[in-house]
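Q: sequence first, then the predicted structure:
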Amino acid sequence: MVKLYDKGAYLVNGTELIEEHSQVNEEIKAKTGLDAISKEPAKKNTMAYQILNNHNTSGNDSKLKIKFDKLTSHDITFVGIIQTARASGLEKFPVPYVLTNCHNSLCAVGGTINEDDHMFGLSCAKKYGGVFVPPHQAVIHQYAREMLASCGSMILGSDSHTRYGALGTMAIGEGGPELVKQLLNRTYDINMPEVIAVYLTGTPRKGVGPQDVALAIIGAVFANGYVNNKVMEFVGDGIKNLSVDYRIGIDVMTTETTCLSSIWATDSAVKEFYETHHRAADYKELKPGQAAYYDGVVYVDLSEIKPMIAMPFHPSNVYTIDELNANLYDILTEVEKKALVSLDNNKVKYSLKDKIRNGKLYVDQGTIAGCAGGGFENICDAADILNGKYIGADEFSLSVYPASQPVFMELVKNGAVTKLMASGATIRTAFCGPCFGAGDVPSNNGFSIRHTTRNFPNREGSKITNGQIASVALMDARSIAATAANKGYLTSAENIDVTFSKPKYFFDSTIYDNRVYNGIGKADSSVEIKFGPGIVDWPAMSELSDDIILKVVSEIHDPVTTTDELIPSGETSSYRSNPLGLAEFTLSRKDPAYVGRAKEVQKAEKARLAGEDVVAVNMELKEVYDKIAAKFSFDANKTQIGSTIYAVKPGDGSAREQAASCQKVLGGFANIAKEYATKRYRSNLINWGMLPFLYKDAELPFQNGDYIFIKDIKMAIIDKSTDIKAYVVTKDMKEFSLQLGELTDDEREIILKGCLINYYRG
C-alpha cells in the first residue's frame, strides 16, 4: 500500500525509480545516455529545487532567503499580522495579499468582535492595497486554488494547510510574523530542504477517495518523521489516473505529515483546471529533470488503498474501515488507552466501545467540510451515494459545507444539493468552523466522523477540565456518505452499490467579480482603519537582558503537544485580535493553572522594570537571588525574570502564532523541549523573542516550580554558542546544558531585541 525507501533514489525519465547503490551512475547512463551524474547536481533537477531557487534572493542555494509571490490570511490571523506590520512600519502591501473571512464567520459569537475584525480587514485592504473576501464566500484555501495559484509560483499563508502543490504552486503555511516579514520586504530564511519523492502508481478503487490516500500516507510517515520539514514532491504514472480535485484532496493533507511544503508534476488535467477557472496563462508544465535525486521515496500503490479511518486523536492513528469493523473491541480498547495520555488519565470518562450496538459501530455525526472535504467532486460523489436514501431520525446527523460559493452554486445547478437535502443532510455556506471547533460540535461523549483536516484532542468542542469530551475520526466524504446511508453504522464506501455520475464542473467567477473587494495596486493611504473595541495593540516587550531567570510553570510529558492544547481554538478564536484577552486561555484545556502561575512570575518582572522591590512582590526570589549570588556576580535589577514551559514535542498542528505569543504576553521568555514538532512553531517562538531551548535527555534536571538561572545568555546568543550552561537554582544550583539549535543572524537579533516588532523598530 505505502512503502518507504531506506535510501535516497533517482527518478529517471520521470518514470523509473533507481535506489541509491554503488553502480547507480552506470545504470542511469545506460537508461538515459547521460554521462555520470552525481547526487548534488541531480538534486537540482527536482521541481522543488527549481521553484525554491527561482524565489531565492540570497545567491546561496544552501541558505535560502525566499520572496513569495502572494500572501493569504484569514480572519483569525490577519488582524494580528497587520497590527504587527503597522507597528513595524508598514506603508502598503508589496505583493498581492488576500484576506479571507472563513474562520470567525459566525458573527454572533463574542458580540460584535468577529464582524469588527472583518471591517478592520476591509479597511486595511483599501488602505494598503489588498483583496478582501467577505464571510461565507470561500474558505481560504479554496479561494487560493480558484484565484491565486499558478504553476511555478510560491504562496505564503498564515494557515498551516496552505498547500497548493497539486496546482503546481509551492505553498507554505507559517505563523503570522513570517508574513509580516514579507509585508516589510524581508525574506523567509531557511536551509534548502530535503526533497522526498511521493511516487504514485496504479488507480484508486471505486469508493476510495483522496482522504483515504492521504491518511494512508500520513500513517506511514508521521511517527518516524520521514518527511518532517521536507518537501513532498509527487511524481509517478498514477498521477494521470487522478482528477485535479482528487489530487488537491491528497495534497492539502500533507500538512499532517509535518512536511514543509509539497509540489506535484502538472499535466493536461491541471491545464484544464486553469482554463476552467479562466486563468489559462497561469498553467505551465512542471516535471523533474531527466535524472532527479530524492532524499527518500514514499511509494504509493493507489490500487491497494482501501477506505481509511483516522481514529482519535491524531490523523496518523489510521486503520482501514474494514479492519476496524472486523476487530472492533480490540481496536477501540487500544484507542481508548492511547487517549488517556491526551486526556490526562481519567480526568473525564472516555469510551468508544459504548458506541457498539449489535456488533456494529455507530457514530453520532458526520461532516464534510472545509479545504479538505468541501470540494466539488467530494460532494458530488457523496450526493450520489445518498441519492434516494435517508439518514434517519435518530442521533446521527450530516452537515455539508461547500468550500466556496462558486462550488455551492454549481452543486445547486447540477442537483447534488437536492439529493443531499432530500436525504436529511443540511447544507451550509463556506466555513472552516467544523475543523477547529466552531461549528457542528458533537455532544458530550459524541463520536463524529469528518472529512476535514484534524482530529486532535481539545479541539472539536472538548473541554477536558470541564468534564466535556468529544472525539473525531477522519474519513473520506464517500465513506461518510455510506455511513449516513446506513443511518450512522460505520460503513466503507467500497461496500456501497453506486454509480458515480461525475458531472463536469463549470466555474462562474461573477460571484467574486461582484462581491470580492480587489484593491491590488490601489492602495489609498487616506483610508481610516476601522478598529472595534476587541482589537488591541500588542503590549510593550523588553530586550533580552545579559542574564535571565526562568521559572518552570508547566511541565507536559505527552509525546506530542498540539497548538490547540497550547492555545485552544473554537470559541477562543473571537479573542485572536486581543492579545491580553486571548492570553487568558493559554493552556486552559491542558494545564488550567498555567495562566495564574505565569502571571505571578510576570508580577516580579513588571516590578523590576518599574524599579520597585521585586522581593516584596515575590518572596521566593530572595532565596533565588541569594543562591545565585553565592556562585556568580550578577545584578538582580538588570536580570529578567520570566516563565517557561517544558513539553516533549510542542507545536504540532496549526500555524497560529498565538500558541507562542500568548505565552510571551504572560511573561514567557522560553520553551524547553526535546524537539519541536514543526518549524513554524519554533519560528513563532523566535519571532516573539522567546528562546527555543532544546534538552534531549530523558531525565529532566528540573521540575514544575523550579527556578532556572542562565548566566550570560545574551553573550551566548551573540557568540553563537552551541551549549549553554544553565543552573537549577532550587536544586542547589545543579548544572545542566541547553541547546538553541541553528539560528540565522536575523533570528538571533530578533531574540536579543525581544520580538519581531522591536527588531523592525530598530
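A: Now that the structure is in, tell me what you want to look at. Numbering: from 1, shown residues only.
Q: going forward, measure contacts between C-alpha atoms and count neighbours the same way
A: Fine.
Q: any chance you could map the strands in the stretch 151-300 of the chain?
A: Under the criterion DSSP state E, counting those that start in this stretch, the stretch 151-300 of the chain contains strands at 154-157, 170-173, 188-191, 195-201, 231-235, 261-264, 291-294, 296-301.
Q: go on, the stretch 401-550 of the chain?
A: Ranges of strands in the stretch 401-550 of the chain, per DSSP E, counting those that start in this stretch, are 426-427, 447-451, 471-474, 517-518, 548-556.
Q: got CSV for those, with mean neighbour count too?
A: Converted to CSV, the strands of the stretch 401-550 of the chain look like this (neighbours: other CA atoms under 10 Å):
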stretch, mean neighbour count
strand 426-427, 16
strand 447-451, 28
strand 471-474, 28
strand 517-518, 19
strand 548-556, 23
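Q: could you measure from the residue lying closest to Y10 once chain neighbours are set aside over to N104?
A: In space, and not counting its chain neighbours, Y10 is closest to Y293: 4.4 Å by CA to CA, 6 or more residues apart in numbering. Distance, Y293 to N104, by CA to CA, to the nearest Å: 43 Å.
Q: for A604, what are its contacts?
A: V614, V615, V617, N618, I641 (CA atoms under 8 Å, 6 or more residues apart in numbering).
Q: find the residue at the geometric middle of this structure.
A: Nearest to the mean C-alpha position of the chain, counting by CA atoms, centre = their mean, stands S160 at 2.7 Å.
Q: that one against G653, yeah?
A: Yes - with contact defined as CA atoms under 8 Å, S160 counts as touching G653 (7.1 Å).
Q: one more structure, for comparison:
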Amino acid sequence: MIKLDSNGTFVFKGQTILDAPQVSSPDALNLFLTNQGLEPMALESEADLKQLKKNTIAYGILQAHNTSDNTQQLQIKFDSMASHDITYVGIVQTAKASGLTSFPMPYVLTNCHNSLCAVGGTINEDDHVFGLSAAKKYGGIYVPAHQAVIHQYMREMMAGCGKMILGSDSHTRYGALGTMAIGEGGPELVKQLLSKTYDISMPEIIAVYLEGEVSPGVGPQDVALALIGKVFTSGFVKNKVLEFIGPGIEKLTIDFRNGIDVMTTETTCLSSIWMTDDKVKDYYAAHHRTESYAALTPGDIAYYDGLVHIDLNKIVPMIALPFHPSNVYTLDELIANPYDILGKVEKESKAQLENPNVHFKLTDKIIDGKIMVNQGVIAGCAGGTFENVYLASEILKQKSIGNDYFKLSVYPSSQPVFMDLIHHGAITNLMAAGAEVKTAFCGPCFGAGDVPANNGLSIRHTTRNFPSREGSKPGSGQIASVALMDARSIAATSANGGILTSATAMRFANEAPKYTFNEEVYNHRVYFGFGKANPDETLKYGPNIADWPEMPSLKPHLLLKMASVINDPVTTTDELIPSGETSSYRSNPLKLAEFTLSRKDPGYVNRAKAAHELAKLVISANTLDELDPENELYTIFKSLCPDKASCDNLLQNTLFGSTIFAVKPGDGSAREQAASCQKVLGGLANIVNDYATKRYRSNLINWGMLPFTFPEGESYAFKRDDYVFIKDVKKGILNANEQFDAVVLSKSNSGHFEQHAITLEIKGLTDDERAILLAGCLINYNAPAQTTIGSLS
C-alpha cells in the first residue's frame, strides 16, 4: 500500500522513478537523458547529482521567496497570511505593541472557531468586533462568522500557484493548489507584519509518489490516514516538505487532493506542494482567478531526499482510533476483529489518560459482534468540501440514520459550497435522512461543537482525535473519544443506523457533479480592506481583551523550578493548553493561562504560580540576608556559592522561574498559547528529549522560553519540585553556544538538596532567535528601542 525509502531518489519529469543503475554516476544519468532525446547535463561528480534537488518544485518556490543570499539558510517573506478568531487578537495586539502601522500584505482574519458565542457572555463576539476594527485600521480582509472555515476561504480566494501563505493554524496547507503553505504560531505572523522574515534552514524534500487509482468508496481521508499511519511514529517526514508527484495525481479530483493535503499536517511535515495540471487550472477558472494558475512540475531530473511510494489501488477505507491520527487500522480488519483491536486500544488509552476518575471503555461499543458508534460528524477543512458532502448525501439518499442514539452532523466548509450543495439537492437528501446540516464552523475539530455524551464514540471526517479534543472534561469525570474516518464511510455507517460500516459495502453514485462557485455571498459580507488602512480607525476592545503582561529579559544565570514532569511518549498542544471552550478566553493571556495543562496535570497552574511568587522575592532582594532562611530559595542559593558576597552577586544576577519536563511535546496545533500560557505564569524554559514540531519550538523561542533538549541519547529522571541551575546562560546564548552545563538540585528524603550535573543543549538558533531569547520575548525584541545581539552584550 505504502512504501518508504530514506535513500535519495531521482525522478524523471515527476512521473518515473529512476532505478539505481540509471543514476549511479553522472555518466549513467547523462546516458539516460540522451536515450530520452534530451541534452546531457554538466555534472562532474556524484555530489553534483544531489544538486538536482534544485529541480524540485519546492526548492524553486522556497528560493523565489528567500530574501537572503544564502540558499541553505532561508529568510522567507510570504505572499499572504491567514488567522482565525482564536489567534488574530493576540497577533494584532503583539504587532501593535511592536509598532505596527498597516498590514504589509493581504492578511485574512476569519471567524470560524469561536463562532457560537456560547461561552463567557459577549467575549467571542467582542473578538469578532475587534477583528473587523483591526481590518479597517490596518488594511485587512475580514470574513464574518459562518461564511467559511479558514482554509476553505484561503483555497477559494487566496491560493495561487507558486505562492507561499503563512497561517496561525497548523492545517495551513494548500499544496494541491500549487501553494506552499505553512502553519505557525502567532509570533511568526507578527514578524511578517513587521516586515521581518521567517528563518529556516533549507528543509529536506520528500517525494510522495502516487500511482494507480482509488476504488469506489475510498476517499481522501483514507489515503491521508494510511500515509499518517506509515510515517508519523518514525518521524520520517518531520519538518520536511512533501512534494506530491506521479501518474496517480491526474486520477484525483481537486477536492480529493485537498482532502489528502490538509491532513499532511498530521505527519509533522513542514509544508506540502503538488504538481499542477488542467484540473488545477479549471479550479482557478471556476473561482474566477485564472491568473492564479501556473503549471508546476519538477525539472527533467529531480533529486529528492526520500520517497513515500503510494499505490492508490491498494488503499482501502481506514480508521484512526483514539487517541491519535496515526493509530490507524483498516476498517475491514477492525470490523472483523473488534474485540482484539478495541481491547488493545482501550488498554493503551487508559494508560495514556492516567486519570482514576475517568471510566473509559471502547469494547462496550461491541453489540452482537458489531461496533455501534454514537455520533458521526463531517466538517471543516478536511471533511466539509463539496465532493465529500455530496457523495455522503448520495449514500444517504432515500435512507434513514434511524431514531435511536446515533446522530449525524454535517458542516459544509463555506457558504458557496453550501449554496451549490443546495442547488444539487444534496442538503435535501441529508436532511431527509435525519442529518443535522449546519453552517461553516471548525468547532467539531477542537471540541467547541457536537461534544459527544460521556464515554461516547464519535466517528469524524475532521483533522484530529487527541484526548479530550472533542470537548469532554476528564477533571469532571468525563471522557469521550473520536475515531477519524472518511465522509463516505461515515455516511455508510449512518445509513446503517450507527453500525460501523465501510463505504465499499455500499452501492452509490461515486462521482460528484461539477461544482459552481458563487462568490456573491463574499462580495456581500466580506470586508476587503487590503491597501485601505485607516490609521484613524479605533480598535474596539471588549472587556476580556487584555494586553500581554510585562516579561523580563534574560539575566546572566537561570534558576528553574520543575513545575510538571510529563513522561508520555508524546504530549500534544491540546494537553499543554486545552482546546474547546477555553479558546474563548484566548484574548486574555492571564485568564487563559488558568487552563494550562489542566487536563494533563491539574496541579501545574498552582505550582507555577507559587514559583512566580518566589520569583518576585528574588527580584526584590539585593542580598541573601533579605530572603527568609526558612525559604527554600535561601537554601538553594547558599548551596550554589562559597561565600556571602558571591551569593549576593548570584542572587542579583539570576532570573528565577518555572519549567516543565516532557519527553516530546508540541504535536498538533500551531497555537502559540501552548507556550505563552507557561510564560505568563512565570515559565522560562522547557526541558525535553525532543520537540514534536518546529512550530512549537518556535513558539517557545518567540515567547522568550529557552527550548532546552538533552544531547542525543541522554536524559534525566526529573522529579516535580526539582531545581535546575544554569550558570552563565546569557553568555552562552550571546556566544552561540549549543551546550550548557547545568546542576539539578533535588531534595532527598532527609530534606537536603543533592546536586547532579547534567548537560543541556539548544541547537540551531539564528541570530534573531538568540536576540529574542535575550530580550525575554518577541514583544521586547520588537520594542521601539530595537534589540539586537550586539546591544544585549
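A: Yep, that arrived. Only a predicted model underlies this, so the values are computations on that prediction, with no experimental measurement involved.
Q: what about the equivalent of A673 of the first structure over in the second structure, distance to G383 of the second structure?
A: Here A673 of the first structure is matched to V688 in the second structure, going by TM-score structural alignment. As for V688 of the second structure, its distance to G383 of the second structure is 34 Å (criterion: CA to CA).
Q: now do N567 of the second structure
A: Counting by CA to CA, the gap from N567 of the second structure to G383 of the second structure is 33 Å.
Q: one more: T265 of the second structure?
A: As judged by CA to CA, T265 of the second structure and G383 of the second structure stand 15 Å apart.
Q: settle it for me: which of those two has more neighbours?
A: Set side by side, T265 of the second structure and G383 show more neighbours around G383, with 28 against 25, by other CA atoms under 10 Å.
Q: right, and the more buried one touches R464 too?
A: No - using CA under 8 Å, G383 of the second structure is not in contact with R464; the gap is 11.6 Å.
Q: for S342 of the first structure, which of the strands of the stretch 151-300 of the first structure is the nearest?
A: strand 170-173 (25.3 Å; CA to CA).
Q: and that closest one against the second structure, how far off on average?
A: Superposed on the second structure, strand 170-173 of the first structure shows a mean distance to its aligned partners of 0.2 Å (mean CA distance after the TM-score superposition for the first structure).
Q: what range in the second structure matches that strand?
A: Alignment of strand 170-173 of the first structure against the second structure: residues 180-183, by TM-score structural alignment.
Q: map K714 of the first structure across to the second structure for me.
A: Aligned partner of K714 of the first structure by TM-score structural alignment: K730.
Q: enumerate every residue touching that match.
A: L554, K555, P556, H557, L774.
Q: with those residues in mind, which one is nearest to I758 of the second structure?
A: H557 (15.7 Å).
Q: what sits against the closest one?
A: By CA under 8 Å, 6+ apart, the neighbours of H557 of the second structure are L650, N653, T654, L655, F725, I726, K727, D728, V729, K730.
Q: would you agree the fifth one is in contact with L559?
A: Yes - F725 of the second structure is in contact with L559 according to CA under 8 Å; the separation is 4.5 Å.
Q: tell me the contacts of the closest residue to A493 of the first structure other than its chain neighbours?
A: In this structure, A493 of the first structure finds its nearest non-sequential neighbour in S479, 4.3 Å apart by CA to CA, 6+ apart. S479 of the first structure is in contact with G207, P307, T491, S492, A493, E494, counting by CA under 8 Å, 6+ apart.
Q: and the two most separated of these?
A: Across these, no pair lies farther apart than G207 and T491, at 11.1 Å, counting by CA to CA.
Q: secondary structure element for V615 of the first structure, which one?
A: helix 614-617 (DSSP states H and E).
Q: relative to the second structure, what is the average displacement of the helix or strand following that helix?
A: Proceeding N to C from helix 614-617 of the first structure, the next assigned helix or strand is helix 620-629, under DSSP H and E. Here the mean offset of helix 620-629 of the first structure against the second structure after fitting is 1.0 Å, by mean CA distance after the TM-score superposition for the first structure.
Q: quick check: the gap between Y283 of the second structure and G160 of the second structure.
A: Counting by CA to CA - Y283 of the second structure and G160 of the second structure are separated by 11 Å.
Q: nope, D741 of the second structure is what I was after
A: 48 Å.
Q: A495 of the second structure corresponds to which position in the first structure?
A: Using TM-score structural alignment, A495 of the second structure lines up with A485 in the first structure.
Q: OK, contacts around its match?
A: I385, L386, K389, Y390, I391.
Q: please redo it, this time with the cut-off set to 10 Å
A: 382, 385-392, 423, 479, 491, 496 (CA atoms under 10 Å, 6 or more residues apart in numbering).
Q: same list (those) but as CSV, adding distance to A438 of the first structure.
A: Compiled in CSV, those are given as follows (distance: CA to CA, whole Å):
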residue, distance to A438 of the first structure
A382, 23
I385, 28
L386, 26
N387, 29
G388, 31
K389, 29
Y390, 26
I391, 23
G392, 25
S423, 25
S479, 24
T491, 27
I496, 32
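Q: among these, which one is most surrounded by other residues?
A: In terms of neighbours by other CA under 10 Å, the contacts of A485 of the first structure top out with S479 at 30 neighbours.
Q: number of residues surrounding the counterpart of T635 of the second structure in the first structure?
A: In the first structure, the residue paired with T635 of the second structure according to TM-score structural alignment is E623. Residues contacting E623 of the first structure under the criterion other CA under 10 Å number 13.
Q: enumerate every residue touching E623 of the first structure.
A: V615, A629, V729, T730.
Q: distance of the aligned partner of Y293 of the first structure in the second structure from I245 of the second structure?
A: The alignment partner of Y293 of the first structure in the second structure, by TM-score structural alignment, is Y303. Using CA to CA, one gets 12 Å for the distance from Y303 of the second structure to I245 of the second structure.
Q: again with E575 of the second structure
A: For E575 of the second structure, the distance to I245 of the second structure - CA to CA - is 35 Å.
Q: ok, G384 of the second structure next?
A: 25 Å.
Q: between those two, which is the more surrounded one?
A: Counted by other CA under 10 Å, G384 of the second structure and I245 do not tie: G384 has more neighbours, with 30 against 26.
Q: show me the contacts for the aligned partner of that one in the first structure.
A: By TM-score structural alignment, G384 of the second structure lines up with G374 in the first structure. For G374 of the first structure, the contacting residues are 139, 142, 249, 367-368, 400-404, 407-408, 430-432, 451-452, 477, by CA under 10 Å, 6+ apart.
Q: make it 7 Å
A: I368, Y401, P402, A403 (CA atoms under 7 Å, 6 or more residues apart in numbering).
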